[in-house]
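**Student:** got a predicted structure here, sequence first:
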Amino acid sequence: MPLPIGTTKDCRLYCDYAQLVKLQSQTTGFTLLPQLKSGTALSGRHTSLFRGRGLNFEELRHYHQGDDIRNLDWKVTLRTGKPHVRCYTEEKDRHVIVCVDQRSNMFFSSVEMMKSVVAAELAALIGWRVLKDNDRIGLVLMQGEQLDWREAQRSQNHWLQRLQMLAEANQSLNVRSDDNSLSGFSALLHLLGRMKLRNTTLIVLSDWTGITEADLNRFKLLQQHNDVLGVMISDPLEHALQPTIIEHQRTGKLPCSFSWTVGNGNKQLHLSQAQLVSASKGLSASQQLKKDQLVNLMAAKHLPLIELDTRGEHLSQFIRAAGGMA
């Protein structure tokens, strides 16, 4: 359930619907429009180099084996004595689906802002940018017990409704939140497979908890006819505990010998200093493995893996990354 009416929201813990709407004013600093060939990064109808029988004439060139003879320019062919064809650019609607993770694993931060808030605000920003480009935007919510999906539309009212649902899902998270398999990556990929997507841009905003090798292979299959852009949201503490421990010892926040007690709201675990160092190494190795797998997935379409953190600078981080791709 969302927060009770009248409850003051800490913007670091929960996103606010009004704030998601206000992000519409921040779409001028970047663009998701491609300037690349169709089928590559973020391809779509804008400045598309997809060759076909479109309305816009592109060039006149010599005939090559396999060219459509219906595109032969007979006047030029007769005048030059060599066959020439007329080439066109084809305009295509761009269909963008944002998959935003609002599961319990996203309700975490050791610094400024919850990963769930980072994902929600970024989803809103992307949606407003897509609508500004007059394209269709859809949103898949990965939340507690289920996935929530509505058909993508080119409608501001539709997007406002989706943002309201996103805000409610975000505000329902707490330390006792739990998930099931119906909201994980396997269920997400099953849903996307049923849609039979073609020429769609999929943007996944998550910390990618629970991703398996089989899931990554299914993402690769989706990339045969679509573009998949991965955004990895992580917290500094998830990469390694050791630097945090050393920094706290240096500043006097921790004694030279210490132990930690960690919990998830239901269970607690007591770690000695030696156990904590060992856990830090394992955590760092696990995080690097997940990152390497995602980098390989993105490399199939020459896309970068965009990495964002919870320090509160996620919007500017993404805008810089998007500017590099546009």
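**Tutor:** Good, I have the coordinates.
**Student:** use CA for all of it now, contacts and neighbours both
**Tutor:** Fine.
**Student:** need the strands for the stretch 101-250 of the chain, in chain order.
**Tutor:** 136-143, 146-149, 200-206, 227-234 (DSSP state E, counting those that start in this stretch).
**Student:** give the buried residues for the second one.
**Tutor:** Buried residues in strand 146-149, counted by 16 or more other C-alpha atoms under 10 Å: 146-148.
**Student:** what is the subsequent helix or strand relative to the longest helix anywhere in the chain?
**Tutor:** Secondary structure of the chain per DSSP state H: the longest helix is helix 273-299. Using DSSP states H and E, the next helix or strand after helix 273-299 towards the C-terminus is strand 306-309.
**Student:** tilt between the following helix or strand past that following strand and strand 227-234?
**Tutor:** On the C-terminal side of strand 306-309, the closest following helix or strand by DSSP H and E is helix 314-325. If you take axes from the mean of the first three to the mean of the last three C-alpha atoms, to 10 degrees, helix 314-325 sits at 150 degrees to strand 227-234.
**Student:** from Phe30, how far off is the closest residue to His84 other than its chain neighbours?
**Tutor:** In space, and not counting its chain neighbours, His84 is closest to His62: 4.4 Å by C-alpha to C-alpha, 6 or more residues apart in numbering. Distance from His62 to Phe30, counting by C-alpha to C-alpha, to the nearest Å: 38 Å.
**Student:** more neighbours, the two?
**Tutor:** Phe30 (18 against 13; other C-alpha atoms under 10 Å).
**Student:** who are the contact partners of the more buried one?
**Tutor:** 319-320, 322-323 (C-alpha atoms under 8 Å, 6 or more residues apart in numbering).
**Student:** put this next to the first one:
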Amino acid sequence: MSPLLSPPSPELDDAQLALLANYAKHLGRAPKAIRFALQTGERRSRQKGHGMEMLELRAYQASDDLRHIDWRVTARTGQAHTRLYAQENDHQRLLLLDLSSAAYFGTRHTFISTRFIQLAGIIAWRSKQKGDTLSYRMTYGREEHASNKSGTLPTLLNQLKEASQLKHRADGSNPNSIWSNGQLANTSLIGKSHNKDVIILTDKQHWSASEDAALMQLAQHNRVHWVQIFDSNAYNLPPGQYPMASHRGIQQITISQQSMQQAKAAFLSDNARLREKLASMGIRHQLFDLTESPEKIARYLLSQGALH
């Protein structure tokens, strides 16, 4: 079996994180129509110049470069218009990784936390390879890290390695959402993010109603992609007693067919509400099973224009 799909340990080391660079390099390319597709009220990173893909034609603004006035349209309409261009190798990306204590679990191949961390590593390597600007914030256990500086790939990889450590399962989960209510959330990293591809990686399905406004603001000014990973096999375990590890330690859990059905129904119901809420904000949500490789999930993000 592929070491990417089923690593030797859910705790990743430097060598495993370094190997993700090769998978990132061979993801392929997103279709041009996807890369430059825009939603209402959304703007891609702009760069004015010749020989690049034209992004839009709009009325002249005082800050525009006079060299890029479209004189034909200006003469035809009687109003000055400017051509704006999209520079393919200058994309702004914000990665938000939020792991609950329940993510440090899995019945096949590896843990949910490990799959998220592998995916985050591929995103980080791909951004570096394409020359994209990557900011990030991550929370796991009691830890919270963030950066909006360039050249932080080694630091990010070290933090991802630390995030894979199973000791964080015992620390519980950060009750705050990753986009608000943290000491780092009101800085320019998130509070002032505009014109970025925002990738949210989390197993969480709930947040307080008071945090809706912050998420709506993030989605209003950026294109947000929400990736969720779950273990479908966890709802198909045979009846019996199982030792389960959580932040409360090892406990013996009795599982019956009825309890499995109830747990699955509750998850699907919560997930349907989550999907509906995110859709109302214009956020793209995709649910993946633990058995799917991080390379496949990264290719999905590529097809949606979140990666390039």
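**Tutor:** Nice, I can see it. Source: prediction; values computed, not measured.
**Student:** now distance to Phe108 of the first structure too, for the strands of the stretch 101-250 of the first structure, in CSV please.
**Tutor:** CSV is the format used below for the strands of the stretch 101-250 of the first structure (distance: least, C-alpha to C-alpha, whole Å):
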stretch, distance to Phe108 of the first structure
strand 136-143, 15
strand 146-149, 20
strand 200-206, 12
strand 227-234, 9
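**Student:** the second structure: helices as residue ranges?
**Tutor:** With DSSP H as the criterion, the second structure has helices spanning 14-25, 32-35, 71-77, 112-130, 153-163, 212-221, 257-280, 294-303.
**Student:** please identify the most buried of the ones you listed.
**Tutor:** helix 112-130 (a mean of 25; mean count of other C-alpha atoms under 10 Å).
**Student:** quick check: that one aligns to which part of the first structure?
**Tutor:** On the first structure, the counterpart of helix 112-130 of the second structure by TM-score structural alignment is residues 115-133.
**Student:** in contact with the equivalent of Thr82 of the second structure over in the first structure, which residues?
**Tutor:** For Thr82 of the second structure, the aligned residue in the first structure is Cys87 (criterion: TM-score structural alignment). With contacts defined as C-alpha under 8 Å, 6+ apart, Cys87 of the first structure is in contact with 51-53, 57-61, 71.
**Student:** same question for Asn158 of the second structure.
**Tutor:** Asp14.
**Student:** where's His145 of the second structure relative to Thr107 of the second structure, distance?
**Tutor:** In terms of C-alpha to C-alpha, His145 of the second structure sits 29 Å off from Thr107 of the second structure.
**Student:** and Ser181 of the first structure, how many neighbours?
**Tutor:** The burial count for Ser181 of the first structure: 13, using other C-alpha under 10 Å.
**Student:** hmm, back to that, list the helices and strands the longest helix of the first structure packs on?
**Tutor:** When contacts are defined as 3 or more C-alpha pairs under 8 Å, 6 or more residues apart in numbering; DSSP states H and E, helix 273-299 of the first structure packs onto helix 213-222, strand 227-234, helix 236-239, helix 242-250, strand 259-263.
**Student:** who touches the first one?
**Tutor:** With C-alpha under 8 Å, 6+ apart as the contact definition, helix 213-222 of the first structure has outside contacts at 185-186, 189, 193, 197, 228, 293-294, 297, 300.
**Student:** picking that back up, can you lay out the helices and strands packed on helix 273-299 of the first structure as a markdown table showing distance to Gly44 of the first structure?
**Tutor:** Converted to a markdown table, these look like this (distance: least, C-alpha to C-alpha, whole Å):
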| stretch | distance to Gly44 of the first structure |
| --- | --- |
| helix 213-222 | 16 |
| strand 227-234 | 10 |
| helix 236-239 | 35 |
| helix 242-250 | 43 |
| strand 259-263 | 46 |
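**Student:** most packed of those?
**Tutor:** strand 227-234 (a mean of 23).
**Student:** matching residues in the second structure for that one?
**Tutor:** Going by TM-score structural alignment: strand 227-234 of the first structure matches residues 223-230.
**Student:** correct me, but the residue nearest to His84 of the first structure touches Val76?
**Tutor:** No - assessed by C-alpha atoms under 8 Å, His62 of the first structure is found out of contact with Val76, at 10.1 Å.
**Student:** how near is the spatially most central residue of the second structure to Leu237 of the second structure?
**Tutor:** Closest residue to the average C-alpha location of the second structure: Ile199 at 2.5 Å, with C-alpha atoms, centre = their mean. Here Ile199 of the second structure is placed at a distance of 32 Å from Leu237 of the second structure (C-alpha to C-alpha).
**Student:** again with Leu301 of the second structure
**Tutor:** 31 Å.
**Student:** ok, Thr40 of the second structure next?
**Tutor:** From Thr40 of the second structure to Leu237 of the second structure the distance is 45 Å (C-alpha to C-alpha).
**Student:** how about Ser269 of the second structure?
**Tutor:** 20 Å.
**Student:** Ile123 of the second structure now?
**Tutor:** Relative to Leu237 of the second structure, and taking C-alpha to C-alpha, Ile123 of the second structure is found at 33 Å.
**Student:** same check, this time on Arg83 of the second structure
**Tutor:** When Arg83 of the second structure is compared with Leu237 of the second structure (using C-alpha to C-alpha), they lie 59 Å apart.
**Student:** Ser173 of the second structure now?
**Tutor:** 25 Å.
**Student:** what does Leu201 of the second structure give?
**Tutor:** Counting by C-alpha to C-alpha, the gap from Leu201 of the second structure to Leu237 of the second structure is 26 Å.
**Student:** Glu292 of the second structure too?
**Tutor:** Distance from Glu292 of the second structure to Leu237 of the second structure, by C-alpha to C-alpha: 19 Å.
**Student:** and stretch 141-148 of the first structure, how far from the chain's centre?
**Tutor:** 16 Å (C-alpha atoms, centre = their mean, to the nearest Å).
**Student:** list the contacts of it.
**Tutor:** By C-alpha under 8 Å, 6+ apart, stretch 141-148 of the first structure touches 99-104, 140, 149, 166, 169, 177-184, 187-188.
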